[in-house]
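A.B. asks: how would this look folded up:
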Amino acid sequence: MGATSSRADGASRLVFAGVAFAFLLVMLGATLPTPLFPVYQQRFGFTQLIITVIFAAYAVGVIGALIVTGRWSDQLGRRPLLFGGLVAAALSDVMFLVSDGLAGLLVARVLSGISAGIYTGTATVAVIELAPKPWKRMATFIATAVNMGGLGLGPVVAGLLGQYAPWPLHLAYAVHLGLLAIAVGAIGIAPETVQRPDRPRLTLQRLRVPAEVRGLFLPAAVAGFAGFAVLGFFSATAPAFMGEVLGHANLALIGVVAGTAFFSSTLGQLAQGRFAERKRLPLGCGVIIVGILLVGIGIGVVSLWLFLGGAIIAGLGHGIAFRAGLGAVTAASPVNQRGALTSTFFVVVYVALSIPVLGIGLTARIAGLPVAGMGFATFVALLAAVALVSLLRYRARATPDPSSQPSFRES
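C.D. replies: Next up, the predicted model:
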């Protein structure tokens, strides 16, 4: 019995690791282009605005996948959606490999966004469901860490290969495509965790915010928007600021700086549990403000170290605010509406990946990159401040009786 149990435990850990690996790989692919944007810009003569448009196409794919397929895994099962996400990721790699202009790059980014959108919802749930018993308590954090860790590794891997290996615009995608074959095998051996209904209903994910949560949803969503705007900044425009403003064109260094914000976010999500529940979201807002202002100052005084320090601090703030905010609104929501509320929250924060960076591209054409960067930093700091003030007002209006207050614990 002991040997049988040991083998079963080993098999469950292998399956769990395989699904987590596939999740990490899909998210890694989403940020592979980041350090290569300057090379695309030079090769094809793109303006900074076009680069931000290419990046924003990713957010279109993510939001579309969240809305269209958000409820499909409950009807079709987790594995079909996970396979579908891998197919979209592989098609994205192929498009990057064969693309010779703007149209192909836009298609590749949309496909990458679709794969990430599918995995953001489905793989998160699958990782939690397949976690071995000893790891159940940490399953949610493992899922978010894999998500953010993959996004952080993408620029690092592509930057190292782009700088020190041949075929700089293609090798990272070829390697990623090969690794996806391993991920297909990992999903293939994973058990299905959903009982498929006889007649699946493939409906769109409704976006709604229950009335009783709206007062809390606003500051949480604004804080999440500010935090994801920071991640969008480092994913889309950090290469331009590194090269054209700070004078560092090494692709590996660009990749490390871009990835740092995501790695810090993972640490912030882990660290937020050390603080009292009521302090987490306000703390996250405050840390975002400090970090993004350091980024703006680094741009203004042309300091790589201030720029990097701001990335680390703003990433920490994002992790704290994002996990605390999402946990707070889902805990305060009626159980039967949490799925729709979570999807609405994710749509809001993923919009933040595209709109602000497009603003940077437009402003850079008119006033130059330094002004655009410092203006962006001010904008994000103001957003985080609005979230903080809105949260304090919400709490001031709330009934002081603790039993009537929504719990600020993780869902």
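
A.B. asks: For the rest of this, base every contact and every neighbour count on C-alpha atoms.
C.D. replies: Noted.

A.B. asks: At the geometric centre of this structure, which residue do we find?
C.D. replies: Met148 (5.9 Å; C-alpha atoms, centre = their mean).

A.B. asks: if I look at that residue, how far off is Gly154?
C.D. replies: 10 Å (C-alpha to C-alpha, to the nearest Å).

A.B. asks: hey, what's in contact with both of the two?
C.D. replies: Shared contacts of Met148 and Gly154, defined by C-alpha atoms under 8 Å, 6 or more residues apart in numbering, are found at Met27.

A.B. asks: just to revisit the earlier point, Provide a list of residues in contact with the residue nearest to the centre of the chain.
C.D. replies: Met27, Phe262, Phe263, Ser265, Thr266.

A.B. asks: One more, so I can put them side by side:
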Amino acid sequence: MPAPTLAGERRSHAFVFCLSLSLMVSLMNSSAPTPLYPFYGERFDLDTLDLTLIFGAYGVGVLVALIAMVRLAGNLSDLRWVFVPASLLVTFGAAAFAHGAALGPLCAARLLAGLGSGAMTAVVNAALVRFNPGRSEKLPALVATLAMVSGLALGPLVSGAALQLDIRPLASPFWLIGALGLALAAATLLLWPVGGTPLPTPEHARAASLREALRGIGLPFHLCAWSVFFSWSFAACVFVIGPHVAQQVFGLQDRGVFGYVVSAYLLVAGLSQLYCQRVDARQALLSGWLYQCLALLVLLLACYTRSPYLALPGLAIGGYAYGALFVGNARLVNQLAPRHSHAKLIAYFYATVYLFNATPLPMGLLVDAYGVATASIVALCLFLGLALALFAAACRTRFAAR
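C.D. replies: A predicted model of the protein is given here:
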């Protein structure tokens, strides 16, 4: 009958909308602290290395959750057993961070939030594939990309506004995230479809071991993984050290404005991801490396001349590179991975990539030892050298499975 069918379609689309917003909120929790790091340093007497530890604790939580959830989320008949704990971890992590007043509690709160975000990423992606209205192959990836991009961009926008307006900047953004997370979790559970599609049956009696799968895919897999690791490592340094660079190198005294700059950077990265979905994967990868090298050159010149007018276009170029490198490499890994070991290789790919959370630690040591200006120039030179080497390797590599 037409009426029930129409009502069912509306309910299904409302469910996907709430599900994607839940993922968006968890990613807001990821990026919200970015403009606040100098404020934490002053308020709680933390040095740069301490701030990188807070950032890294979140990444550890995400990595642990993704590794633990990669099999569980795909094998559970009822994904709510993962969705509910993930929502609670996101909310509790945000609330705990709002009350943190020392390095230990802040790291613990970010670890909780990271566990929640990692679990939420896994379960939402699995649910979008399983409960796919219209059975469109592109819809789950598109919805997940939009949710992640908007969440990452909105996080520093909210905290930057709270900082600029002086509305309890260390607490109010995270209480907002926690409240939104709980409300969306409740709405998603109310709309959750009854039953669902059956779990996929394995096509092979024995999946290849990780070593066998890696031997089959060859060097291109490692190049893809370490390319995204590099891109995300650079972004991580922007998030953690960027507020100090903006203030001490470029003279930006209004800290809230840096939150808007990061939001714009992430928005460009998101638009780049959407655009690069339409182009050839290798072309996206190579254009990403070209723009990454250009961005590093422009930012190096900006830091040397202390010119914010060079830094802004440098970040914009870097935002495009961030999106292009992620899309190009992720699509190539999906194309290269054989079906019988696809899950193992994708899990290993993201496990490698998420090691980027450790990159700001040596950067923090460098800043504490030599100051922000010198450390920025040294780090950009190192990043540029590595980028040129990886770009050359990507140009010579034939991305085809053995």
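
A.B. asks: hang on, the earlier thing: closest to Ile114 of structure 1 among the contacts of Met148 of structure 1?
C.D. replies: Nearest to Ile114 of structure 1 among these is Met27, at 10.9 Å by C-alpha to C-alpha.

A.B. asks: Tyr304 of structure 2: what's its closest spatial neighbour, skipping adjacent residues?
C.D. replies: If the residues on either side of it in the chain are set aside, Tyr304 of structure 2 comes closest to Ile377, at 7.1 Å by C-alpha to C-alpha, 6 or more residues apart in numbering.

A.B. asks: Surely the one you found touches Leu297?
C.D. replies: No: assessed by C-alpha atoms under 8 Å, Ile377 of structure 2 is found out of contact with Leu297, at 10.6 Å.

A.B. asks: re the thing from before, just tell me the aligned range of the helix or strand harbouring the residue nearest to Tyr304 of structure 2 in structure 1.
C.D. replies: Assigned by DSSP states H and E, Ile377 of structure 2 belongs to helix 372-396. The aligned range for helix 372-396 of structure 2 in structure 1 is 369-393, by TM-score structural alignment.

A.B. asks: Give me the buried stretch members for that stretch, please.
C.D. replies: Residues 369-381, 383-388, 390-391 are the ones in stretch 369-393 of structure 1 that count as buried (16 or more other C-alpha atoms under 10 Å).

A.B. asks: Also stretch 344-363 of structure 1?
C.D. replies: For stretch 344-363 of structure 1, burial by neighbour count (16+ other C-alpha under 10 Å) applies to 344-358, 360-363.

A.B. asks: and what of stretch 135-145 of structure 2?
C.D. replies: Result for stretch 135-145 of structure 2 [16+ other C-alpha under 10 Å]: buried residues Pro140, Val143, Ala144, Thr145.

A.B. asks: what's the helix or strand Thr5 of structure 2 falls within packed up against?
C.D. replies: In this assignment (DSSP H and E), Thr5 of structure 2 forms part of helix 2-31. Helix 2-31 of structure 2 sits against helix 80-99, helix 103-130, helix 139-165, helix 172-191, with contacts defined as 3 or more C-alpha pairs under 8 Å, 6 or more residues apart in numbering; DSSP states H and E.

A.B. asks: Would you mind getting the average deviation of the helix holding Ile377 of structure 2 from structure 1?
C.D. replies: Mean deviation of helix 372-396 of structure 2 relative to structure 1 after superposition (mean C-alpha distance after the TM-score superposition for structure 1): 2.3 Å.

A.B. asks: chain center to that helix: distance?
C.D. replies: For helix 372-396 of structure 2, the distance from its own C-alpha centre to the chain's C-alpha centre is 21 Å (C-alpha atoms, centre = their mean, to the nearest Å).

A.B. asks: ditto for stretch 143-159 of structure 1
C.D. replies: 9 Å.

A.B. asks: Also stretch 283-300 of structure 2?
C.D. replies: 19 Å.

A.B. asks: Ok, stretch 296-309 of structure 2 next?
C.D. replies: Centre to centre, stretch against its chain (C-alpha atoms, centre = their mean), the figure for stretch 296-309 of structure 2 is 25 Å.

A.B. asks: re earlier: check the offset of the next helix or strand after the helix holding Thr5 of structure 2 from the chain's centre.
C.D. replies: Downstream of helix 2-31 of structure 2, the first helix or strand assigned by DSSP H and E is helix 37-44. Put simply, helix 37-44 of structure 2 sits 23 Å off its chain's centre (C-alpha atoms, centre = their mean).

A.B. asks: Against which helices or strands is whichever helix or strand comes after helix 37-44 of structure 2 packed?
C.D. replies: Sequence order places helix 48-75 as the next helix or strand after helix 37-44 of structure 2, per DSSP H and E. Helices and strands touching helix 48-75 of structure 2, as assessed by 3+ C-alpha pairs under 8 Å, 6+ apart, comprise helix 37-44, helix 103-130, helix 219-248, helix 342-353, helix 360-370.

A.B. asks: All good on my end, thank you.
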